[in-house]
Structures are given as C-alpha cells and as structure tokens.
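Peer 1: Turn this into a model:
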Amino acid sequence: MRPTVRIEQSGDGMHKVRKHLHDVSVEVGILRGKYKSEGDEPARYVAQVAAQNEYGHGRIPSRPFMRNAMRKNKKDIREGLERVARAETHAKSAKGQMMRLGMRAQNWVRREITDLRTPPNSPMTIARKRSSNPLIDTGRMRQEIQFRVFNKTGQTI
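Peer 2: Now for the predicted structure:
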C-alpha cells in the first residue's frame, strides 16, 4: 500500500504544487532492486521476513513497524510535503526536500524496529536469539530499510 497525498486547497499557485508533487515521489522500505546478498542468506528472504512481521503469518503475530512509524510521524510527513510544495517548481529544491523526507522516514522505520517490544517473542525464540527484541536478530532487516526518490517516469533521481 503506497501512501498518497491529496491537496484540497485551491488558488493560483496550487496547480504548480499539484504538478510538482506528482513529478517526484519517495519510497521507504526494503526496496526491490536494492537487496544486498550476504553469506548464505538470500537477499529476498529479508523482505519476506519483514512482510511476515509487518502483517503476521502463521504463528508470527503482526508487528507493524512500517505502519506504526508512518502513523507516529504523520505530522512530520505532512510538514515535509509542505516543504516540497513550497519549493514550487524548482526541481532541485523539491528533490532535496524529498530526499530529506525519505531519510527521515527511513530513520523512523529503523527506530520503530529497534523500539518495538510487543507482541514479545516466545520464550523459545528468546532463548535461540539470546534477545527479547522481537524484530532484531542479526540487524539485517533494519539495515535493509532504505529510501529512494524517483520522478514521474519511475527513474531514481
């Protein structure tokens, strides 16, 4: 599910703002094409584990680190998008503001992975991992959280 922004205001400059927000976007998460292979662990496995933890799967309860991070920082996201809008049609300025917002969102998600404690791991999992943090085993999933800014044609900028 990709978050969307809808601008309800109107006025002379709003056409430019609407156009510009459609011209540049940011994605945050474990991004396709950005996986790093390490050792014997297939890179796609990290994305699978993240999805199973985000939404729950089988005996794995839902631990929504992405949704929690975005919900907790709604105000900051709104303010970041307002900064992009104020950059008007200066593509360089808007790109920089989107880069800043992407970096901040990446950090919010990584912090949520670190801080989330409920639902807790089972005693058996805690014994195996030697840690009670439900979303951190090796730290690889947190490390794979990245962002990218792209233009309306889908090219990374």
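Peer 1: Please make it C-alpha for all contacts and neighbour counts, starting now.
Peer 2: OK.
Peer 1: Can you list the neighbours in contact with the helix or strand encompassing residue 98?
Peer 2: Per DSSP states H and E: residue 98 is located in helix 91-115. Helix 91-115 has contacts (C-alpha atoms under 8 Å, 6 or more residues apart in numbering) with 20, 24-29, 65-66, 68-70, 73, 77, 80-81, 83-85, 87-88, 133, 135-136, 142-143, 145-149, 157.
Peer 1: of the residues you listed, buried ones?
Peer 2: Buried by 16 or more other C-alpha atoms under 10 Å: 20, 24-29, 65-66, 68-70, 77, 80-81, 83-85, 87-88, 133, 135-136, 142, 145-149, out of the contacts of helix 91-115.
Peer 1: Before we compare anything, build this one as well:
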Amino acid sequence: MARITVRFRDNNQIPELRRVLNELDRYSLEVGVFAENDTSNPSYVMIANVHEFGVTIQRERGSIVIPERSFIRTTFDEKNAEWVRFIRSQLRLVVTFRIDARTLWERLGAKIVADIQEKITDLDAPPNAPSTIAKKGSSNPLIDTGGLRSRITYRVVRV
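Peer 2: Predicted structure coming up:
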C-alpha cells in the first residue's frame, strides 16, 4: 500500500494585508514647486504663485496685471476622478502584494506631475499681452524657458 503524506500550509495573509493597508496611511503626497529646490532668480515658487493666482503690480505710471492662469488647481479639478480610478487600480496591486504602499504614492505623484506639466504646455488662456509675445517670441502664457514646467515635482512624505 502506498503511503500518502498530506501537508497543510497556513495561507492566512490577513496580518500581512493589515500591515500593508496600515502602511498606506503612513504616507502623504505633496505636489508643486518647492522652495528648498528653488535657487533661481527670479524664484520659480514666486512665478508659480503669480500665475496660479494672478497679481496686480502697482507702478508709478499705472499698473501691470498678470491674470490668473491656474495650472495646479484646475488640473486637480479636471483630473481628480481619473486619479481616483488610478489609485483604485494601484490598490489592487497593493492588496495582492505586487507593489508596496510607497510605490503607489510614487506612481501617483509621477502621474499628477505629468498631468500638471501637460496643463502648463496646453494652457492658452488668458493669452499673453502682445508686448509679452513680442518680448519672449511665444504666445504660450506659461512657457518661456520651460523652467516652471520642469520644476513641477512631487515628494512622498512619511507621516
């Protein structure tokens, strides 16, 4: 008579799943132009704020109005639902242990940065003043040298 050996493995992954899900809560994501990375003159943090919110500069002979050209807030408004779907797809990878929590946040940060950079490239309203177009040789309101676009970044912060 043949002898059959049966072995049981404990495949309970609930404790590991709990650890992975708790790890998701230990990170936050920040996206934008960060002051500690900005050693330029003029400051790209300042340039980003001016365009995001607009500004009126008072001068002796009148004023200069730089209109609001929101590229961060409007991207968040336009892409939020898409980002939620992206997070859901990445969560499937987290709960099946194919990626870790930090990787999810890194991937989301890279996606958001790419979306904001695309917005900077595509934004065309309000248009530049004719004198600004003549000075910089381009009608794209948010691109002159590409410095602002290239400084959009993210960081994953452990909380």
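Peer 1: Now do the same contact list for residue 21 of the second structure.
Peer 2: So residue 21 of the second structure contacts 95, 101 (C-alpha under 8 Å, 6+ apart).
Peer 1: part of a strand, is it?
Peer 2: No - going by DSSP: H, G, I helix; E, B strand; the rest coil, the assignment for residue 21 of the second structure is helix, not a strand.
Peer 1: all strands of the first structure, in order?
Peer 2: Remark: strands assigned in the first structure by DSSP state E are 24-29, 146-151.
Peer 1: Which part of the second structure matches the last one?
Peer 2: Which is strand 146-151 of the first structure. Aligned using TM-score structural alignment, strand 146-151 of the first structure spans residues 153-158 in the second structure.
Peer 1: Can you provide the mean distance from that stretch to its aligned counterpart in the first structure?
Peer 2: Following the fit onto the first structure, the mean deviation recorded for stretch 153-158 of the second structure is 0.8 Å by mean C-alpha distance after the TM-score superposition for the first structure.
Peer 1: Run through who's touching that stretch.
Peer 2: 26-34, 102, 105-106, 109-110, 113.
Peer 1: try 7 Å this time
Peer 2: Residues outside stretch 153-158 of the second structure that contact it (C-alpha atoms under 7 Å, 6 or more residues apart in numbering): 26, 27, 28, 29, 30, 31, 32, 33, 105, 106, 109, 113.
Peer 1: The fourth one pairs with which position in the first structure?
Peer 2: Read that as residue 29 of the second structure. Mapped onto the first structure by TM-score structural alignment, residue 29 of the second structure lines up with residue 26.
Peer 1: With adjacent residues omitted, what lies nearest to that match?
Peer 2: Leaving aside its chain neighbours, residue 26 of the first structure sits nearest to residue 149 (4.4 Å; criterion: C-alpha to C-alpha, 6 or more residues apart in numbering).
Peer 1: Show me the helices in the first structure, by range?
Peer 2: In the first structure, the helices defined using DSSP state H lie at 14-23, 43-55, 65-72, 74-86, 91-115, 123-129, 140-144.
Peer 1: could these be laid out in a markdown table, adding distance to residue 37 of the first structure?
Peer 2: Listed next are these as a markdown table, based on distance: least, C-alpha to C-alpha, whole Å:
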| stretch | distance to residue 37 of the first structure |
| --- | --- |
| helix 14-23 | 32 |
| helix 43-55 | 5 |
| helix 65-72 | 23 |
| helix 74-86 | 31 |
| helix 91-115 | 20 |
| helix 123-129 | 21 |
| helix 140-144 | 11 |
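Peer 1: and those, which is most packed in?
Peer 2: helix 91-115 (a mean of 19; mean count of other C-alpha atoms under 10 Å).
Peer 1: The strands of the first structure: which one's closest to residue 37 of the first structure?
Peer 2: In terms of C-alpha to C-alpha, the element of the strands of the first structure nearest to residue 37 of the first structure is strand 146-151, at 15.1 Å.
Peer 1: show me what contacts the residue nearest the centre of the first structure?
Peer 2: Closest to where the C-alpha atoms of the first structure average out (C-alpha atoms, centre = their mean) is residue 28, at 3.0 Å. Residues in contact with residue 28 of the first structure (C-alpha under 7 Å, 6+ apart) are 102, 105, 106, 145, 146, 147, 148.
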